[in-house]
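Peer 1: What would the 3D arrangement of this be:
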Amino acid sequence: MIRVGEFNLLRVKKKADFGVYMEAIDQEILLPTRFVPAGTKVGDELKVFIYHDSENRLIATTQKPFGVVGDIVNLKAVSTTHQGAFLNWGLMKDIFVPTSQQLSKMVAGQEYLVRIYLDEMTGRVAATERIESTLSNENIELKEKDPIDIIIYRRTEIGFVVIINNKHTGILHFSDIFRTVDIGDKLKGFIKSVKGDKIDVALGQPGYKRVEDEGEKILRLLRENNGYLPYHDKSTPEEIQAFFGMSKKTFKMTTGSLYKQHKIIFTQTGIKAVEE
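Peer 2: Predicted coordinates:
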């Protein structure tokens, strides 16, 4: 069964002047010459993405779209009509968002967070802004400290609503954000708490794993600055955030850990790397 809007592993059935035909169960699908890898022979298996061309024919490509069916991605509108909008999908043919699937009238040049789906009526790949109806917090199998994929969805008074693993919604509180984030950003994080259908999340990794990651960052910055950085306990939280991209609390925990590991020393004016 061919999976439209996804990558398929298909065998080259025959060559033509304008490409090669990939063997499907009950049909042949053209892979145009420009996308055929050099040295391809009849019988070779290729991983190709399948979608419909402008004449509604199935076509294959080795190009990688910005997302496949089921993905939630941030795409830029390139043109609009009364029927809908076309977004740059990373392929030669743009992806269509019907007017009925827009939350507000899309404008060319603007970016929109959409879910890619397969239209049941046409069998073609399309996109929708109506994401929340496909998300649910009824059956949450996640638990505290589980690693997750996060997409920044929308801003609220207390933080950002985020999409978790393309399945659930949660809250990333402003107090847990120590870097600039924008709508559509894809980030790594973890579960802080699950209370009923309410999920709180944080960025990075939990506990000491997070400190260890920040430790590598501080050591790298030290190497890039001749082994010395003018930051210490008396530095303001704003100074720490601006340079390191972390809270002062995380900075103190991390430098304390590095000191115990004999990787840095504290001076009156900053921190210094221990020479190996």
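
Peer 1: C-alpha only now, for contacts and for neighbours.
Peer 2: Will do.

Peer 1: Just to check, L31 is in contact with M22?
Peer 2: Yes. Between L31 and M22 there is a contact under Cα atoms under 8 Å: 6.8 Å.

Peer 1: quick one: common contacting residues for those two?
Peer 2: A60 (Cα atoms under 8 Å, 6 or more residues apart in numbering).

Peer 1: For this structure, just list every one of the helices.
Peer 2: 207-224, 237-244, 248-260 (DSSP state H).

Peer 1: Quick one: closest of the ones you listed to S104.
Peer 2: Closest of these to S104 is helix 237-244, at 35.7 Å (criterion: Cα to Cα).

Peer 1: okay, the angle between that closest one and helix 248-260?
Peer 2: For helix 237-244 against helix 248-260, the angle by axes from the mean of the first three to the mean of the last three Cα atoms, to 10 degrees is 60 degrees.

Peer 1: Residues in contact with helix 237-244: which ones?
Peer 2: So helix 237-244 is contacted by F178, R179, I218, Y231, M246, S247, K248, F251 (Cα under 8 Å, 6+ apart).

Peer 1: For the comparison step, fold the sequence that follows:
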Amino acid sequence: MLKLGELNTLTALRQTDNGIYLIDEESNEVLLPNKYIPDGFELENTVEVFLYKDSEDRIVATTLTPKIMLNGYAALEAIDVSDNGAFFDWGLEKDLMVPYVQQVEPVEKGDFYVVYLYLDEKSERLVGTTKISNTLEKDTVDLKIGDKVDLLPYDESEIGISVIVNKMYQGMLFKNEVFEEIMVGDELTGYVKKIRDDNKIDVSLNRFGYRAVDDNVEKLVAALKANEGFLNLNDKSSPEDISEKLGLSKKVFKKVVGALYKQKRLEISGEGIKLIEINH
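Peer 2: The predicted structure follows:
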């Protein structure tokens, strides 16, 4: 069976002026145009190709790998807009269309959006949508507190950044816990903080408790070494100053400083903190 939107491993059947026809195990044929035929490729050889429909609604094969696969997510650039929808660069000759009705808000040319790729049942065409929340699993969550997860930011609000968790679930990064610039489409690693009754997930970019301290001890040491062993930060410093210089919350900073002080690796004064052994 030929699978649109996916990689298919097919066999070369016959040569024509336009390219080579490939065949699957059920004897379905599809054209691989000449420009995509690999060097040295011969009849009866197998090749991995991506299948989609061209502008004339014919299924065609390409050896190019798109930026997004069926039922997947990716940050794509909008390269054109029309009254019917927006067109995105997804790495293939034919641009990916996101119909107007599948846009959360009107798409602007040149901006990046996280897009979900699906197969429209009526037209049997591959189509994109920016209505991400509608595509995510809401019935069950196979995760637990503290789990390390993959995050893909796709929207921002007053309270935080909406993220896709493990390519499946709805998550939220709260702004008061983010101490670095995050862009739509950034691939991040985070940790599950809370799973809500509606199965939405609160996530953090940092571990909690002692693990958060352990993860950031050497980060602070490295920052001190880079500044000749001294930083003009202490528990009187503002959260903004700490965040700007170290990318840490004030709470985590104080815990890390406390841990290094107990290890007798820091001196603390009203002026800041000093690394006792720079080459420790």
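
Peer 1: Kindly provide the TM-score of these chains.
Peer 2: The TM-score (TM-score structural alignment, normalised by the length of the first structure) is 0.80; 274 aligned residues with a Cα RMSD of 3.3 Å.

Peer 1: Select, out of the helices of the first structure, the one closest to V36 of the first structure.
Peer 2: Per Cα to Cα, nearest to V36 of the first structure of the helices of the first structure: helix 207-224, 41.1 Å.

Peer 1: Run through the neighbouring helices and strands of the closest one.
Peer 2: helix 248-260, strand 271-273 (3 or more Cα pairs under 8 Å, 6 or more residues apart in numbering; DSSP states H and E).

Peer 1: Give me the mean deviation of the shortest one from the second structure.
Peer 2: This means strand 271-273 of the first structure. Following superposition, strand 271-273 of the first structure is found to deviate from the second structure by 5.1 Å on average (mean Cα distance after the TM-score superposition for the first structure).

Peer 1: quick one, strands of the stretch 51-200 of the first structure?
Peer 2: With DSSP state E, counting those that start in this stretch as the definition, the stretch 51-200 of the first structure shows strands at residue ranges 58-61, 72-80, 84-87, 95-98, 111-118, 125-128, 147-155, 159-164, 168-173, 186-195, 198-203.

Peer 1: can I get those strands in TSV with distance to K13 of the first structure and mean neighbour count?
Peer 2: Shown next, in TSV, are those (distance: least, Cα to Cα, whole Å; neighbours: other Cα atoms under 10 Å):
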stretch	distance to K13 of the first structure	mean neighbour count
strand 58-61	13	22
strand 72-80	34	20
strand 84-87	33	22
strand 95-98	28	22
strand 111-118	27	21
strand 125-128	25	23
strand 147-155	39	20
strand 159-164	41	22
strand 168-173	42	22
strand 186-195	39	17
strand 198-203	47	21
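
Peer 1: could I get the ones you listed as CSV with distance to L222 of the first structure?
Peer 2: Formatted as CSV, these follow (distance: least, Cα to Cα, whole Å):
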stretch, distance to L222 of the first structure
strand 58-61, 45
strand 72-80, 35
strand 84-87, 43
strand 95-98, 46
strand 111-118, 37
strand 125-128, 45
strand 147-155, 29
strand 159-164, 32
strand 168-173, 30
strand 186-195, 25
strand 198-203, 24
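
Peer 1: how about these, which one is nearest A273 of the first structure?
Peer 2: strand 198-203 (27.1 Å).

Peer 1: just to revisit the earlier point, now the two most distant members of the contacts of helix 237-244 of the first structure.
Peer 2: R179 and Y231 (18.2 Å).

Peer 1: Looking at the two, which is more packed in?
Peer 2: Y231 (20 against 12; other Cα atoms under 10 Å).

Peer 1: For V211 of the first structure, see how far away that one is.
Peer 2: 17 Å (Cα to Cα, to the nearest Å).

Peer 1: What's the local residue count around the residue lying closest to L4 of the second structure once chain neighbours are set aside?
Peer 2: Once flanking residues are discounted, L4 of the second structure sits nearest to L51: 4.9 Å by Cα to Cα, 6 or more residues apart in numbering. Neighbour count for L51 of the second structure, taken as other Cα under 10 Å: 23.

Peer 1: and stretch 140-156 of the first structure, how far from the chain's centre?
Peer 2: Centroid separation for stretch 140-156 of the first structure versus its chain: 13 Å, with Cα atoms, centre = their mean, to the nearest Å.

Peer 1: Oops, could you answer that again for stretch 83-90 of the second structure instead?
Peer 2: 20 Å.
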